[in-house]
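Colleague: 3D, please:
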Amino acid sequence: MNVLNFVHDFLGDGAHWHGYDGIPTRLGEHLRYTLEALAIAAVIGLPVGLVTGHTGRGGNVLALIATAGRALPSFGLLVLLFIWIGLGLLPAMIPLVVLAVPPILVTTYEAISSVEPSPVDAARGLGMSETRVLFQVEVPVALPLILTGLLTAAIQIVSTATIAAYVSLGGLGRYIIDGLYQRDYAKVVGGATLVAGLALATLAVFWAVSRIAVSPGVRRRG
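Modeller: Alright, predicted model coming up:
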């Protein structure tokens, strides 16, 4: 059987659309893991990236943090945390957050620090406080690149959240793990297809957000 037949067999089976192991349930679990990890990573990465980008200090430190975060193997970290903490959402959430913070942090820093100095200097010349300069001048101009960092983090989380199934959690990774164990390759391919579809849907959501949040002038300039 080819891949398309596997996908058809999996998605065409009505039993996969109902119950605790149904696609809607597993998709909801996967979205929950993704949104929670992305929110935590954004709370950590955005403020630090905004402040360091605005002040122009700490770029080398951020580069080191980003390199260290990207070098950590998510699955290895998951196994270590599972052994240390035990079952639960926390061992799966920490690797996802660690994976997502570097792109948000570094991209936000680069977005703010790359804003042209002329409008920033003009705002300061008008007597605007540093906070107003950051949020009323720099952030609107840097928003497209900031959203790119969030998008990168979201795609990485969507793809990597499948590892939650290794510690007895749910999500779309459940189909991949269970399918491999059961030698049900239609389930494996179907689960992988759903993850890929969710990643594409994430791209579409961020495209829509950028069309709404970014001003037309900044979009044309970009």
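
Colleague: can we go C-alpha only for contacts and neighbour counts from here?
Modeller: Fine.

Colleague: Name the residues of stretch 198-218 that are buried.
Modeller: 198, 199, 202, 203, 206, 210, 214 (16 or more other C-alpha atoms under 10 Å).

Colleague: will you turn those into TSV that also has secondary structure and distance to residue 176?
Modeller: Compiled in TSV, these are given as follows (DSSP: H, G, I helix; E, B strand; the rest coil; distance: C-alpha to C-alpha, whole Å):
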residue	secondary structure	distance to residue 176
198	helix	15
199	helix	16
202	helix	20
203	helix	23
206	helix	26
210	helix	32
214	coil	38
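
Colleague: Which of those sits closest to residue 157?
Modeller: residue 199 (9.3 Å; C-alpha to C-alpha).

Colleague: So that closest one sits against residue 160, correct?
Modeller: No. Shown here, residue 199 and residue 160 do not form a contact pair, counting by C-alpha atoms under 8 Å, at 10.8 Å.

Colleague: so who does the residue minimising distance to the centre of the chain touch?
Modeller: In the chain, the C-alpha closest to the average C-alpha coordinate belongs to residue 154, at a distance of 1.8 Å (C-alpha atoms, centre = their mean). By C-alpha atoms under 8 Å, 6 or more residues apart in numbering, the contact set of residue 154 is 34, 38, 100, 202.

Colleague: one step back: now render the buried residues of stretch 198-218 as TSV, adding distance to residue 166.
Modeller: What follows is the buried residues of stretch 198-218, written out as TSV (distance: C-alpha to C-alpha, whole Å):
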residue	distance to residue 166
198	20
199	20
202	24
203	26
206	29
210	35
214	39
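
Colleague: what's the farthest-apart pair in the residues you listed?
Modeller: Longest span within the buried residues of stretch 198-218, C-alpha to C-alpha: 198 and 214, 23.6 Å.

Colleague: what's the strand or helix carrying residue 47 packed up against?
Modeller: For residue 47, the host element (DSSP states H and E) is helix 23-55. Where contact means 3 or more C-alpha pairs under 8 Å, 6 or more residues apart in numbering; DSSP states H and E, helix 23-55 is packed against helix 90-113, helix 139-160.

Colleague: what's the burial count for residue 23?
Modeller: Neighbours of residue 23 under the rule other C-alpha atoms under 10 Å: 22.

Colleague: Might you report the residue contacts of it?
Modeller: 16, 17, 172.

Colleague: you'd agree the last one is up against residue 27?
Modeller: Meaning residue 172. Yes. Counting by C-alpha under 8 Å, residue 27 is a contact partner of residue 172 at 6.1 Å.

Colleague: For those two, indicate the residue with more neighbours.
Modeller: Taking neighbours as other C-alpha under 10 Å, residue 172 and residue 27 compare with residue 172 leading, 34 against 20.

Colleague: Now the more buried one. Nearest residue, chain neighbours left out?
Modeller: residue 26 (5.4 Å; C-alpha to C-alpha, 6 or more residues apart in numbering).

Colleague: I'd like the structure of this one too, to check against the first:
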Amino acid sequence: MSYLQYLFDPNSWTGSGGLGIRVGQHLLYSLIAVAIAAVIGVPIGMLIGHTRRGRVIVLGLANSFRAIPTLGLLILVVLLTQTSWIPVVCVLGVLALPPLLTGTATGIMQADQEAVRAARGLGMSGGQVLMRVEMPLAMPLVIAGLRSATLQVIATATVAAYVPGVGGLGRTILDGIPPRNYGEVLAGAILVAVLAIVIDIVLALVGRSFSRHLRLKPPRLTALTTAPTPAAEEQEQAAA
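Modeller: Next up is the predicted model:
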């Protein structure tokens, strides 16, 4: 129980180096990194999934990023740029990119092709098919990619503490190691795990709401898949 005293001590949550500030910093780094990865990865994934072009090369290259050692890349970027939180967020964004890009592209490629063909038969442009049919159908996999990326970033953001002047819960863990303050180390580790679990639950609820929303609107998809194409209408008129 003594190891948990630091976590539940009100004094540990106050001040510039308190747990409250460290949690906020950890969340800020993680959210910015995921946002950067989403701005880059989701549009590229949409383009690849919709056109089916370059998917082998781009997705293979994105998946190869998973093999990059995060700590080594972080140290390299910091040495080449400057010591601040910006390179930390950029490195974490590289880590979050593959799940988002892969999830978006795979979700669009696995969208119901009957609905896609029917939408095109109704005269929708490529952009309309992508935004109105393919993306809504792909949202479960997009959310799954977002969940995976967010969990990886939250867990890996602890390496930000290796950069001088950068906070986060990793700083709490590192600060507790030299003096063997295992209560501080345990507090940082527990909070990282709690953050990951809470964020994952929130994103899971968001994904479930998207799935429920799609299930509640079957007439729209049914209308698309059952609507006759212009060629079919001509055949029916000729037969009549």
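
Colleague: TM between them?
Modeller: These two chains, once laid on top of each other, score a TM-score of 0.92 by TM-score structural alignment, normalised by the length of the first structure; 217 aligned residues with a C-alpha RMSD of 1.8 Å.

Colleague: which one in the second structure is aligned with the residue nearest to residue 172 of the first structure?
Modeller: Here residue 26 of the first structure is matched to residue 22 in the second structure, going by TM-score structural alignment.

Colleague: Check residue 35 of the first structure too.
Modeller: Residue 35 of the first structure maps onto residue 31 in the second structure, by TM-score structural alignment.

Colleague: Please tell me how far the closest residue to its match other than its chain neighbours sits from residue 128 of the second structure.
Modeller: Counting by C-alpha to C-alpha, 6+ apart, residue 31 of the second structure lies nearest to residue 150, which is 7.9 Å off, once chain neighbours are set aside. Counting by C-alpha to C-alpha, to the nearest Å, the separation of residue 150 of the second structure from residue 128 of the second structure is 29 Å.

Colleague: again, but for residue 144 of the second structure
Modeller: Using C-alpha to C-alpha, residue 144 of the second structure is found at 24 Å from residue 128 of the second structure.

Colleague: what does residue 234 of the second structure give?
Modeller: Taken as C-alpha to C-alpha, the span from residue 234 of the second structure to residue 128 of the second structure is 25 Å.

Colleague: ok, now residue 55 of the second structure?
Modeller: As judged by C-alpha to C-alpha, residue 55 of the second structure and residue 128 of the second structure stand 21 Å apart.

Colleague: Then residue 194 of the second structure?
Modeller: Distance from residue 194 of the second structure to residue 128 of the second structure, by C-alpha to C-alpha: 40 Å.

Colleague: Then residue 57 of the second structure?
Modeller: Counting by C-alpha to C-alpha, the gap from residue 57 of the second structure to residue 128 of the second structure is 26 Å.

Colleague: Out of those two, name the residue with the larger neighbour count.
Modeller: Taking other C-alpha under 10 Å, residue 57 of the second structure and residue 128 do not tie; residue 128 has more neighbours (14 against 10).

Colleague: Trace that one over to the first structure, please.
Modeller: Using TM-score structural alignment, residue 128 of the second structure pairs with residue 132 in the first structure.

Colleague: mind checking the SS state of residue 16 of the second structure?
Modeller: coil (DSSP: H, G, I helix; E, B strand; the rest coil).

Colleague: hang on, residue 34 of the first structure packs against residue 156?
Modeller: No. The criterion here is C-alpha under 8 Å, and residue 34 of the first structure misses it with residue 156 at 9.3 Å.

Colleague: Neighbour count: those two, which is higher?
Modeller: residue 34 (24 against 18).

Colleague: Residue 59 of the first structure - how many residues pack around it?
Modeller: When neighbours are defined as other C-alpha under 10 Å, residue 59 of the first structure has 17 of them.

Colleague: Identify the residue of the second structure aligned to it.
Modeller: Checking TM-score structural alignment: residue 59 of the first structure goes with residue 55.

Colleague: Now do the same contact list for residue 167 of the second structure.
Modeller: Residue 167 of the second structure touches 22, 25, 26, 160, 161, counting by C-alpha under 8 Å, 6+ apart.

Colleague: quick one: secondary structure of the counterpart of it in the first structure?
Modeller: Aligned by TM-score structural alignment, residue 167 of the second structure pairs with residue 170 of the first structure. Judged by three-state DSSP, the three-state class of residue 170 of the first structure is coil.

Colleague: and the gap between residue 170 of the first structure and residue 32 of the first structure?
Modeller: 10 Å.

Colleague: Same check on residue 10 of the first structure?
Modeller: 23 Å.

Colleague: which of those two has more neighbours?
Modeller: residue 10 (21 against 13).

Colleague: Quick one: map the more buried one onto the second structure.
Modeller: Checking TM-score structural alignment: residue 10 of the first structure goes with residue 6.

Colleague: wouldn't its match be in contact with residue 184 here?
Modeller: Yes. Between residue 6 of the second structure and residue 184 a contact is recorded at 6.0 Å, counting by C-alpha under 8 Å.

Colleague: following the helix holding residue 47 of the first structure, which helix or strand comes up?
Modeller: That would be, after helix 23-55 of the first structure and using DSSP H and E, helix 59-71.

Colleague: need the contact list for residue 160 of the second structure.
Modeller: For residue 160 of the second structure, the contact set (C-alpha under 8 Å, 6+ apart) comprises 85, 88, 166, 167, 168, 170, 171.

Colleague: Drop anything exposed from those.
Modeller: Judged by 16+ other C-alpha under 10 Å, buried ones among the contacts of residue 160 of the second structure: 85, 88, 166, 167, 168, 170, 171.

Colleague: State the distance from residue 105 of the second structure to residue 28 of the second structure.
Modeller: 27 Å.

Colleague: And for residue 75 of the second structure?
Modeller: Taking C-alpha to C-alpha, one finds residue 75 of the second structure at 20 Å from residue 28 of the second structure.

Colleague: So for stretch 109-119 of the second structure, what gets flagged as buried?
Modeller: 109, 111, 112, 115, 116, 118, 119.
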